[in-house]
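In: show me how the following folds:
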Amino acid sequence: MESIEADRAAWAVAKIGRARQHGLELQGRLATWAAIANPRPVATISSDRLSWEVRLSKFDPPPLLEWALILGDAIHNLRAALDVLVWAHADEAGLTTGQAKSIAFPVWTDESAWNQKADRTLKGVPLDVVARIRQCQPFERPAEERSSDPLVILSDLDNRDKHRLALTTIAELHEAKWQHAVEFADEEASRRNVPPNVTVHSACLEPSALLLSGTTVDPVDRVAGNRALTWQVGIDPGNGFIGFAQLIEALASYVLTVVAHVAIGSAAAQRGEHPTG
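Out: Now for the predicted structure:
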């Protein structure tokens, strides 16, 4: 039985694998761009030497739209994995053309939607499979958790990319390591500038973006130190920023759990548990 069910899930699993390939491609493209563009902090001192600033160097901006297209492909493969899973279990021969067009993996946060639509959306699907699909529905979670269910996030991203505009990608600072020192002509001047007057600015991945700035009482001799920045690119699906790789892997892992639960029937299914526990 398990081998038959696994065969039915093969195309769904292949699509999950394809989504993960897109995730690896995005990581590779980001690394290649970062190596070539090399955005780095650059310190300068004003002409009167009473202020200084650290800005990002000039570089070619990241191709965020191109990366959004790859992300969209990954999202579509994951959403399609759920739909083909349902199709693999449906008795297509017993469906009319209109009924066949309605077959899909439902993602509902309201149980009333299931009660009203499940018979049409899952027509021709064996009852035990329907029962396991129901166990995966977001409405099986507590009300306050439903909007953050991975299937809800996946479906929302899929609909946004298909029917609206490209997914809005964001580049933000992931980590900053500073060994920063403002040096003066002598010790007396150094003491007069304690504590330092320094402003930390919001970091965005744009050429010449301002990172740090400061003013002094005495002329600055030089701005020294080592500065290392790490950037990450991702989106905000509605509950905070998440990097491309992390998002795709989190959704892929969850969809794979759902596929196994529905197609093969796991111990969780036998206990009547939600896939996430």
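In: going forward, measure contacts and count neighbours with C-alpha atoms only.
Out: Will do.
In: check which helix or strand the closest residue to Ser266 other than its chain neighbours maps to.
Out: The spatial neighbour of Ser266 that comes closest, neighbours along the chain excluded (Cα to Cα, 6 or more residues apart in numbering), is Ala260 at 6.9 Å. With elements taken from DSSP states H and E, the one containing Ala260 is helix 244-263.
In: and this one, so I can compare the two:
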Amino acid sequence: MNVTSQRSIYPGKDFSAWPFHKAARAYELVCQLRDEYNSYRASLGRESVSESDPTQRIFSVRARLRHEPDSIRWSLLFGDAIHNYRASLDAFAWEMAHLEGATLADELEHRLYFPLARTQAHWAAMVKSTLSSMPSFVRDRLEINQPFRYGEPDLAAGVVLHRLDLTDKHRASLAMMIEMASRSTFALRVESFENSDSFSMAGIASEELWRQEPVRDGALLWRFRSELPLRSLVIDKLPMYLSVSDGDENLRAFDLLDLIDRQVVGILLSTCFGVPSSNWTSYILGDQPRPEMVVEDLSGSTACG
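Out: A predicted model of the protein is given here:
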């Protein structure tokens, strides 16, 4: 494998920019989903209500969700984003297999999709068949991003993306729900009957009461016990997050989408340019926010070294 090739290929110039447009569309849908989720959280106002037992100095905190989330719409947005990411990779594989007028036999074209090899042997078999028309430098760059190069191939973002895509297309919707983050940090607003200068949070003990399940209005979340008599105890914003279930496990939706976006963008840019520009590299590694991607600019050199 030769990964030292300095050759660059440009979408919109050397091949169709359609794979990049599909990735850009996927990210638009992710942003739309994030905006709608944030708007929903903002519309709730204070997200908890407390019940007190002054004699025992106990406060019970329950979820206060004034209206239900639009989980069906969120599932549709999530599924559409997943489909576009997967389509981006498959369209990219097609373009790479037909680069510079290369062709594949009909039976191989029907089996052409973005490679996700869980073993070295699987990769070697694809190189001899569906990937055989790709230039060697393209195959070498694609090999670096194959699942078998991860410690746990089934957890590679590309494999998870493929599984979610198939689930949404062939089985059922990817269920979206709001869950609580266990043992998380949150802002607790307390008013004491005592002088505030002498009040100490060290005198408050907490107990988590919720189970790992979707948060519902009125769900009992915590019980707080105080050594001092308290006037009120309020949690304005609960430590909640949006999760997605494929029927087997629940995953944090935005963490997963961010991971998939970084990997898809990383595959596209590293295959085209070898080494993406420093700002894109920092994003792909998870160190920096996502730069703006203008697909038309990639026909120049804005995304390469």
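In: TM-score of the superposed pair?
Out: Overlay of the two chains. TM-score (TM-score structural alignment, normalised by the length of the first structure): 0.75; 255 aligned residues with a Cα RMSD of 3.6 Å.
In: the residue nearest to Ser266 of the first structure: neighbour count?
Out: By the measure other Cα atoms under 10 Å, the count of residues near Ala260 of the first structure is 18.
In: and it? What does it align with in the second structure?
Out: Matched to the second structure by TM-score structural alignment, Ala260 of the first structure sits across from Leu269.
In: thinking that match is in contact with Val275, fair?
Out: Yes. In terms of Cα atoms under 8 Å, Leu269 of the second structure counts as a neighbour of Val275; the distance is 7.5 Å.
In: what's near enough to touch the residue nearest the centre of the first structure?
Out: Residue closest to the mean C-alpha point of the first structure, counted by Cα atoms, centre = their mean, is Leu247 at 3.1 Å. Contact criterion Cα atoms under 8 Å, 6 or more residues apart in numbering gives Gly234 as the residues in contact with Leu247 of the first structure.
In: how about the helices in the second structure?
Out: The residue ranges that make up the helices of the second structure, judged by DSSP state H, are 18-44, 71-97, 106-109, 120-127, 136-144, 157-170, 253-273, 278-284.
In: can you tell me the closest non-neighbouring residue to Ser46 of the first structure?
Out: Closest residue to Ser46 of the first structure in three dimensions, ignoring its sequence neighbours and counting by Cα to Cα, 6+ apart: Trp52, at 5.8 Å.
In: look at the one you found and say how many residues are nearby.
Out: Look at Trp52 of the first structure: counted by other Cα under 10 Å, it has 21 neighbours.
In: quick one, what contacts it?
Out: Residues 43-46, 213-215, 223 are the ones in contact with Trp52 of the first structure under the rule Cα under 8 Å, 6+ apart.
In: for Ile36 of the first structure, see how far away the equivalent of Pro147 of the second structure over in the first structure is.
Out: Here Pro147 of the second structure is matched to Pro138 in the first structure, going by TM-score structural alignment. Taken as Cα to Cα, to the nearest Å, the spacing of Pro138 of the first structure relative to Ile36 of the first structure amounts to 43 Å.
In: more neighbours: which of the two?
Out: Counting neighbours by other Cα under 10 Å for Pro138 of the first structure and for Ile36 shows that Pro138 has the greater number, 24 against 10.
In: OK, contacts around that one?
Out: Listed by Cα under 8 Å, 6+ apart, the contact partners of Pro138 of the first structure are 107-110, 146-147, 149, 151-152.
In: can you do 10 Å?
Out: With contact set as Cα atoms under 10 Å, 6 or more residues apart in numbering, Pro138 of the first structure has these partners: 106-111, 145-152, 274.
In: doesn't Leu173 make contact with Ser202 of the first structure?
Out: Yes. Taking Cα atoms under 10 Å as the contact criterion, Ser202 of the first structure and Leu173 are neighbours in contact, 9.0 Å apart.
In: out of the helices of the second structure, which comes closest to Tyr241 of the second structure?
Out: Nearest to Tyr241 of the second structure, of all the helices of the second structure, is helix 253-273, at 8.1 Å by Cα to Cα.
In: go through the closest one and flag the buried ones.
Out: 253-254, 256-273 (16 or more other Cα atoms under 10 Å).
In: also stretch 231-247 of the first structure?
Out: 231-235, 237, 241-245, 247.
In: which one of these sits closest to Val84 of the first structure?
Out: The shortest distance between Val84 of the first structure and any of those, using Cα to Cα, involves Leu247 and amounts to 21.7 Å.
In: residue in the second structure matching the closest one?
Out: Looks like Leu247 of the first structure aligns to Leu256 there (TM-score structural alignment).
In: same question, Gly98 of the first structure
Out: The pairwise alignment with the second structure assigns Gly98 of the first structure to Glu107, based on TM-score structural alignment.
In: next one: Leu205 of the first structure
Out: Aligned against the second structure by TM-score structural alignment, Leu205 of the first structure finds its counterpart in Val215.
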